Every structure is written in C-alpha cells, then in structure tokens.
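Peer 1: Here is a sequence with its predicted model. Questions after.
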Amino acid sequence: MITDLHATSSVSSDLIGKIEAFRKPATEILDPELRRKLGQFFTPQSVAEFMAKLFKCNKTHVRILDAGAGTGILSAAIIQKLLSRKKLPENISVTAFEIDTQLHAYLYDTYRLCGELCSKKGVAFSVDVQDDFITYAANISRNDLFAKNKADFNLAIVNPPYAKINSDSETRKILRSAGIETSNLYTGFLALLVKLLDQNGELVAITPRSFCNGPYFKPFRSYFLDTMSIQRIHVFESRSEAFKDDSVLQENIISYAIKTKRRPTYVTLSVCDGTFNSKIKKRICSYEDMVSTKDPELVIHLTTDEIQAEFRRSIEEYTDSLSDLGLSVSTGRVVDFRARAFLRKDPEKNTVPLIYACHFNEGIITWPKTGGRKPNAIARDENTQKLLVPEGIYVLTKRFSSKEEKRRIIACIYDPSLVKADYIGFENHLNYFHINGQGLSIDLARGLAAYLNSTLVDAYFRQFNGHTQVNASDLRRLMYPSREALEELGDLIGNNFPEQTVLDKLIETGLR
C-alpha cells in the first residue's frame, strides 16, 4: 500500500502552519552547544501532522503528555486532529515539558492558539507548562512522598532529546531511582512516558532506531515490549531528510504503541525517504516476524517489504553460529588516544604494523599508507605486547561506516604474506575474526569476508541495525553458512575479490 506522508486533514492546518513558523526563530535564539548538550531537534510540521494521525483516541476527556515540547507543535498537531472529528471531546488538557526555558514563550503562544481554536469548537482547554520532565516523572514513578498527585495521561507524544547519559551523571541516578537502566536520554524519556500512561493509553514517538538491537538497549526493549503493544513502526530511509534543518544523522523511526500486555497478531511496518510528498510503502507482518519470542535478545526486525523478507528468509536458512564454526570476533585492542606515546607515523625499528580502517583496500589490507593522518605502526615492548595479536590471516570489519558507503558491514582480509610481521595491532574501531586468538585458513577467511560483504548480509543487517556502528555483538548474532561452505566459497574466489554483482551471484549459487 502506498500513501502520502504530507496529506493533510480536512481541518485547516493554519494552526500548525503558524506554529511551524516559530521553529526558525526558536532555533536561532538557542546556543548551538547547549542544543547539542541537551540533544534538541525540532520536529518539522509534516512529521508532527503524520505522528498525530496515528492516534486512534476517541476519549471524551483527553489528557495529553508532551515530554519534550520544544515549540509545542506535537501536542498542537494532536489538538488539530481531535478538532477535525465529527465527535469532539468535551475537554482537552495538555501537560508540556521543555527544559530550555527560553522556549517557554513560544510554548505559551502555541497553546494560546490551541485554546482559541478549542473555544471556537466549544471544547474546554487547559495547559500546564513545566521544565524538568525526568525529575517530575521519576518522582511519580517511584511514588515519592514529595511528588505531585499522579496525573494519568491517555495520550503521549514525544520527540525526545538524543544524547548519551554518563553512568555517574545525576540524570542516570534519577532514572535508576525510578527503576530505569538506560544509556541514552531518548529511551529514558520513553520508559518514563510508559509509566505515566493510563492502561490502554496511546504513545507516538519519533526516535533513533538504535534501541531495536544491541545489549545496551536490551533492558529497555524488555520493559517496553512487556508493557506496550507496538501497532505500527514507520521508518525514514534517509538519515537526514526528516530533520534536514538540524543535521540529524541517526536513522529515525516513528512508533505507535498502546499500553497493554495484549500483543497484536499483526503489525504495520511502513517506510518513506522523508522528503516532501514522499510516498509511504506499507507492509503488514506478524508480530512474531518483528520480535521473535524465541529470541532472548528481543531484537526488533523492521522488514519493510517483500524483497527484504526474502533476504531474511535466505539468511535464516543458515544455522551455524560463530561458535559452531569455531570462530570468535573481538574488538581491536589498540585505543589510539590511550596508546599515543607508542604510536609511530611510519614503520621503524622495534615497531609492528598498526591497522586502521584507512588500510582497507578492495577486500585486502594495504599497508603502510604513507602521507595519511593515521599512524602506521606501534612500538612493540612490554607495555604494548598485550595489545598485539600474533601473525596470521584475519578477517577485519569496520566498526563504523560512513553514510557514503554502500554497505553497513565492510570486511577485509589481513594477509601476512602481504604484510611481513610477527605481530600486529588492530585499532579499536575495527573488529577481527580469529580462532582462539590465532589466524584463519586463507579459504575460510576469503569465504567469510565474501559472505560479510554480500548484499544479502547487508540487507538483513539493516533490518535490525539502524545506526552506523557494527559491534562485535552484532556479528555474533548473525547466522553463518557452514565452515565447509565458506571454505568452498573462498576457494572459488581466489586471490582477487570480485565486484559486487559477481560476488552476490557467487553467494547465491555457492552457498545454497
């Protein structure tokens, strides 16, 4: 099914248009460094209206919670939607939080306009603007004696701040006190919103999709999936279009969920590129297809079309884990800023090769790379020996891919016949595959690198990994062809990696 992201309701969007006009001057008064620290990104009009349309609310008394209000465009979009219906609510109340008090003047202007529109429709309207959502919500969540009386909300909408939380920060301590363990503000906000929602209350949130996988977000996934029933997830394919005015590079999703332990049989997944008038493609899949009850990690797969579904089915035909293959994957041991005293621009006596991502070159490591910014060597002595690995054939992957790269996983072979050294150092932004700390056979290495570089693996990986990081834990989650099949593939490939279409054909025919 294909629809339009920017189709508007029958009610005039003058309200949201006026509030959208606040966004640019509001942005200009804010300190860019403070915005970065707070993780502030303002929601564009088209996204706000799309989010509001997802609510099914038909309540007589509507209580809206907007936890990162900005200029108030999200809660205003809900009000606009509610007032477009034939059956109007009797009253609407909004509780809005914005920690940056410079924006409160815009918030009051927004809610003045909302109140005027409600008055014309004969709907009672009230608003309460506050600043610190986390402290407020945490106090209520832990039943603090000094907290205000608990206000249950039946609608919650949020574009939360995107920022990491240090383990020893005051914010982290407050979240822990409310029983929430998370490393990012946006998942902290979502967890608190869930606690403040009525049973069967509705939540719509636009967030990075990084919570869909990875060990750091598992406690949040476990809590959220146990408490909320996800009904729909919308994916923005572009990392930048939805928030292009704010240079947001995370891949964003919009989630719609209801507070109930009843799981839906089916979930709607949709996708668009986020540009103006972009078309939305929808796919209905089973809830089990999105989150398998057999998966202890509770990874959320966003398989948005039948082509991706076929890629997933193909991957799931493979049944071997890395441990089944006798392989391990580890993160490079050399953290360059900690080992700065031992790094050398070029090879010299008593040094060994130091491999960075810049040494990747069409499937093999080319070393040294002279004239670049990165060191090529690290001193070998008693201080650095524990950072090194013995000579051998290793498969390396980049832990971070740039947005310009066509694949998320970039694999390369370190071949000691091309780089002569008894030991080598792998920098911390690389992962390396090994057998009990030793190298692989050349055919196994070639086959493994080819598999990791395939379009098949890339398409599958993107279904649950929405950021540029490729962690060792992600690579351990993958299923692999048998060791014999990988070695046969490696033998077929030989010394030179083929171009992508040829490689994909070899994967299709050689691993089935």
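Peer 2: It's in.

Peer 1: CA only for contacts and neighbour counts going forward, please
Peer 2: OK.

Peer 1: In this structure Gly439 contacts Ile393, no?
Peer 2: Yes. With contact defined as CA atoms under 8 Å, Gly439 counts as touching Ile393 (4.6 Å).

Peer 1: Break down the stretch 201-350 of the chain into its helices, ranges please.
Peer 2: Using DSSP state H, counting those that start in this stretch, the helices of the stretch 201-350 of the chain run over residues 218-227, 287-290, 306-315.

Peer 1: Equivalent analysis for the stretch 401-512 of the chain, please.
Peer 2: Under DSSP H, counting those that start in this stretch, the stretch 401-512 of the chain gives helices at 442-452, 455-462, 472-477, 483-493, 500-510.

Peer 1: Among the ones you listed, which comes closest to Cys272?
Peer 2: In terms of CA to CA, the element of those nearest to Cys272 is helix 455-462, at 15.0 Å.

Peer 1: got the angle between that closest one and helix 500-510?
Peer 2: Inter-element angle recorded for helix 455-462 and helix 500-510: 90 degrees (by axes from the mean of the first three to the mean of the last three CA atoms, to 10 degrees).

Peer 1: here's the one I want to compare it with:
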Amino acid sequence: MHEVRQELIAAPQPNRPRLQSSPSTELFDQNGGGEIPVAQTKAPPSSLPHSLIRSAIRLIEARGHLSSEARLDLCRRLLANDPSALAETGWGPEFTTLPLDERHYRISALYMRMMPTRRRQQLAAFFTPPHLCDHVFERLERYGYDVSQHRLLDPASGGAAFLVPAARRLLDQLKRQGLSGEAVVERARELLAGVEIEPGLARLSEMLLADVFDAELRAADQDSLRVVNRANGLKISGSEQFGAVISNPPYGRVFRASRATIARWQSVITDGHVNTYALFIAAALEQARAGGLVAVIVPTSFMSGPYFAGLREYILATSEVLEINIVEKRSEVFLDVVQDTCVLIMRKRGVGAIVDWQPPTTMVVTAGKSRPLGCADLPVSGRRAWGLPTASDEAELPLFDDRLSDLWEWGYQARSGYFVWNRSRARLTERSTPLAGEVPLIWANNIQPNARIELQTRKGGTTASKGQISCVTLPAGSSALIRGPAIVLQRTTNRSQKRRIVAGLVDAEAANRFGGFVTENHTIVVLPRMDTSQLVPIQTVLQLLNSSVLDAQYRRLSGTVSVSTKVLQRMGLPPAKLLLRHLDAGKDEDTALRLAYREALS
C-alpha cells in the first residue's frame, strides 16, 4: 500500500507578490503579440467539435428517442470504434484517429445532448472541453499538485471531464514506476474519486475511465475502476479528505429551496438567493484538506453580484485565492451555452493568519499562449465586490477607497427598470397618445450613448411605428412612475461590446409630456435623489457615465452580462468638487476624471 500524501501546505509555491506590488498576470492570446508567454496549455483543435455533435444528434433523433441504456450502448460502441456506431453518428473513421481526450469529450457531450431536454436542464449538464481541463491541471501543478500523491475529488463529475485527464496523468506516472496492472488499478482507486447524481452519467464516467485503464483492468481481471459514486455531490459524508477538488458544477438558481438546504449552506446564501454553484464551491472547500487545492469553473457573476456577497466572504475566510482565470469566449466553449466563466483556483487555509495576496488573473482562449493582464482587486476579507483587470488602455484605479465618492454622494440613486413586458402583455399597447391611466414606456433598445431618449415604440422609428409610442397601464399612485429627467442605461451588455455602460437621457420635456414615464426591466434608471441636492448636473453625469474611464472602471467590477444596479451605485467616483474644477477648466470628461481620481488618491 502506497502512502497517500494528503496535504499541500508544504507544496512549493511560485513567488507571488503582496497587495501593494503590481504582479504580472496572464492573458491567453491566440496570436501571442510578441509577448513572452508565462503559461501554456495544449492547443485544442482549430474548433471544438460542437457542430459535429449537433449533426450527430440530428441523425440519431431522426431514428427516434433513445433510452438511457441505448445511449450508453452507443457510447460503448463508439469507444470500441465500432463501424456501425461511427455510421450512426456520421463521424466516420477519422474519429478513431483523434486523441483520447478529444474522443472522450465528443462521446460525453453526445450523451449529454441525447438526454431529454428537461432532464438536461434540471442537471445543468454542460461538459468541460479538454483544453480547458488541461489548463486547470497545469495551473494546479504550478501550486504543488501531484496526481500520484494527492487524492483528487470531482463532486459533480458529469462525463468525467476532469477524472479522465487525471487518470491519464496518473497512468503515465505509474507506468514509469513499473507497477503491475493490478497495482495500478489499486493505486488509482486510492487517488481518484468522483460523485455524479445522474445514474447514466455515473456509468458513462466509469466507461471512460475503463477506456484509459483498459490494459491494467484486463490484467487485474476487472471490468471497471469503480471510483465514481452515484450520489449528490452536496451530500458527501465526511470532510477534509482530499488534496485537490476540481469541478465544473451545475449553474442555476434554486427556487423554493428547502429549509434544510438554507440552514446547511447559509454561509454562502445572500438575501435568500440560492445558487447551485455557490453551494458546490462551499462543498469543495469543505472536502479539501487544509492546504489542499480547489479549482472550479464557474460564472464570473459571483465576483460582483450582490447575491453572492456571502459566497465571496466565505471564500476569503476559508481559502487563499490563487488565480482567477477568465475564459475569454462566451460561446462555443461549452456546447449550447453562452456564459461568461472563469477558473477560480484556491488553497484552503490551514493554521495561521490571513495572507493578503493579490491573485493573478488569466484570460483563457482556445489557444495556449499567455501574456500579462494585471492584478485583481480583492479585499482581505468581507463581502464587497471583486475587481478584475481589463485589457483597456486606461490606467487601473482603486475601485473602493474611502477617499472616493459615488453616485449616491453626488445626489443620485440607481434603480432597476420596472416593467416586465412578457409577464404583463395585457397592460402594453402602442398608440400616439397614452390614454387615462397609461404612461409611456422606455425600452432598452431606445437608448443610445450620450443621446436624448425619444418616446417611441420598441422598434424605434420604423415606418410601421412612426408617430406611435409604447404605453403601459399603471396603477394610480405607483412608485414606479418617473416624473422628472433621468438617465436610463441598458442593463444587459457584455464584455465583447465596445461599451459596457450605454446611457441616454430622458429630459424634462419628454418626462413631463404625458405626466411621467416608466422603463422596462432591461434598463437601470439613475434618478436625482429627492432628499438632497445634486452636486453634479444630470447632463454631466450622463457624459461621465459614457466616458472611457468609467466604462473601464465598470468593466473591472462586472462579471456578468447584466449591469448591476448596486455595483453602479457603489462604484468609486472622484469627489464632485475636484471633478467639476477640472471640467470648468475646459477639460474633457475622460481627462477630468483621470485628474480628479489622481488628485483624490494622492
């Protein structure tokens, strides 16, 4: 029996800077751009095989629905390179020439897509491509993970996306040690563990692992490794068992969570908002030993979203954040998913004081080179948002500092748009003049940066809607009615757009023409506060929100496609007096902001 080294406390760490310095971090870049690469992952195929998987699904569905057993049988035959299975999927003999991890990914993703749609949505089953898995292992190895020494757990193993590359690495090392097939199997069972709630996926995981250890299992006269437990990854007994925990957990909000769930995971639940991946992060940290490593692929929304404040606090209290590696592409990384994601790498805290590291950040794309990007802005502890570096040319400024102001102090409040049209269609109409009890509605796509927002329909100024405006029936005395000028922002933008903040102005004339207006839920409204005076004129606030400087600042705080009302409200701004002095001296908005920030922070 080999001794399994459980702890990573003494594992070698790269030299990493403290908070006050400016460490280089990494940005994966397809072209390299002449930068010296500081990390490298195996380059994937020129494009992920998602189109081939979709075409295979069309061929299979044309012959009718497959049961779970039939799906597993097809996968088993594909693993065996059975000609009939290759014909059924349309993949042909070239499939047999693919590297093992790419064949396994295609098979597991095919199985997932063959599942009934509702079941697939319930499980949030979307698997991790090989190049991203390899990236995770290479980063973990940088922090001391050794597959032949440290026990590994994937608590949501799905199609064994992480277990298979771990198995390949382990097998290579054990072969070099000259172990017999039976000894290799025994050692693999000591070091690898997976948990999967869906019975078919648990069996598929075992099939894929058996394909890796095929010769060793035959030598040991066994048919499977038996390391994937069919269970709920959030209900694993015991804790602090593993040197490394890796997972791409299911994403999604849990509605009507049970009292037991809320009580069990209350440390990562904020304002009653329960998200599955937050629970899995907490479970992963529980299962890791002191000094152990945890790597999860999760949406970037947790870094700034108000409903993840408890999760951020829990992560900082229980671990040292080593890296936050941003996955650059939003689409076609995961099959049939458009999602901003990151690889979050942590080391579970052991005995000792909190270490105030500034974690490096990596932008991952579909090729393997990297270049420096910058430092993330994390607090030592607490619930505040985490700031990310960006590729912007703007100098990075502190996001949170007691010397800075914010929109609230300037005399403004931000609130979400009111009207959810697809839930209240009967209240929505189009006409040239609102009737009694109706008010105009502003749509997100009516907004252009730094422009006056006209009252119109959702389609804008098209011939069919010319002279018409969208109107909503509004209850008398509704607090949603806006009676004065206001800045309205698009609430849904993404980091690939030229602007993350897109803000226009409903001026006093438009606001008062029909006694007020409302906006739809895909907008944010910035309103003058009624309890104080405004230190900065509303037209100036509009221009500042549309500036390059504030757009860059917001990008560092926004980890999701939705512009966060709370983040916008709390984003650090220069004191009004300093800013207005530079504007009054004739400086443009960007220059005035840079000078005012610098002066406030000096």
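Peer 2: Perfect, thanks for sending it. Small disclaimer: the values here were computed from a predicted structure and weren't measured.

Peer 1: What's the TM-score once they're superposed?
Peer 2: The TM-score (TM-score structural alignment, normalised by the length of structure 1) is 0.80; 478 aligned residues with a CA RMSD of 3.8 Å.

Peer 1: rewinding a little: just name the most buried of the helices of the stretch 401-512 of structure 1.
Peer 2: helix 442-452 (a mean of 25; mean count of other CA atoms under 10 Å).

Peer 1: do you know how far Arg139 of structure 2 is from Val294 of structure 2?
Peer 2: According to CA to CA, to the nearest Å, Arg139 of structure 2 stands 11 Å off from Val294 of structure 2.

Peer 1: And these two? Which one has more around it.
Peer 2: Neighbour count, other CA atoms under 10 Å: between Arg139 of structure 2 and Val294, Val294 has more, with 30 against 20.

Peer 1: Trace the more buried one over to structure 1, please.
Peer 2: Under the alignment (TM-score structural alignment), Val294 of structure 2 pairs with Leu203 of structure 1.

Peer 1: if I look at its match, how far off is Tyr266 of structure 1?
Peer 2: As for Leu203 of structure 1, its distance to Tyr266 of structure 1 is 18 Å (criterion: CA to CA).

Peer 1: So for the aligned partner of Gln463 of structure 1 in structure 2, what's the nearest residue that isn't a sequence neighbour?
Peer 2: Residue correspondence, TM-score structural alignment: Gln463 of structure 1 in this structure matches Arg556 in structure 2. Spatially, and ignoring its direct neighbours in sequence, Arg556 of structure 2 is nearest to Leu388 (4.4 Å; CA to CA, 6 or more residues apart in numbering).

Peer 1: ok, that neighbour - contacts?
Peer 2: Neighbouring residues of Leu388 of structure 2 by CA atoms under 8 Å, 6 or more residues apart in numbering: Thr361, Cys375, Ala376, Asp377, Arg555, Arg556, Leu557.

Peer 1: how about a cut-off of 7 Å?
Peer 2: Contact partners of Leu388 of structure 2, counting by CA atoms under 7 Å, 6 or more residues apart in numbering, are Cys375, Ala376, Asp377, Arg556, Leu557.

Peer 1: OK, contacts around the third one?
Peer 2: This points to Asp377 of structure 2. Gln358, Trp386, Gly387, Leu388.

Peer 1: mind checking what it lines up with in structure 1?
Peer 2: Under the alignment (TM-score structural alignment), Asp377 of structure 2 maps onto Met290.

Peer 1: what distance separates stretch 290-298 of structure 1 from the centre of its chain?
Peer 2: 17 Å (CA atoms, centre = their mean, to the nearest Å).

Peer 1: Could you check it and say which residues are buried?
Peer 2: The neighbour-count check on stretch 290-298 of structure 1 (16 or more other CA atoms under 10 Å) flags Met290, Val291, Glu297, Leu298 as buried.

Peer 1: and which of the residues you listed is nearest to Arg262 of structure 1?
Peer 2: Using CA to CA, the buried residues of stretch 290-298 of structure 1 come closest to Arg262 of structure 1 at Val291, 14.3 Å.

Peer 1: what's the spacing between the closest one and Asn277 of structure 1?
Peer 2: 31 Å.

Peer 1: One more: Arg373 of structure 1?
Peer 2: With CA to CA as the criterion, Arg373 of structure 1 and Asn277 of structure 1 are 43 Å apart.

Peer 1: Thanks a lot, see you next time.
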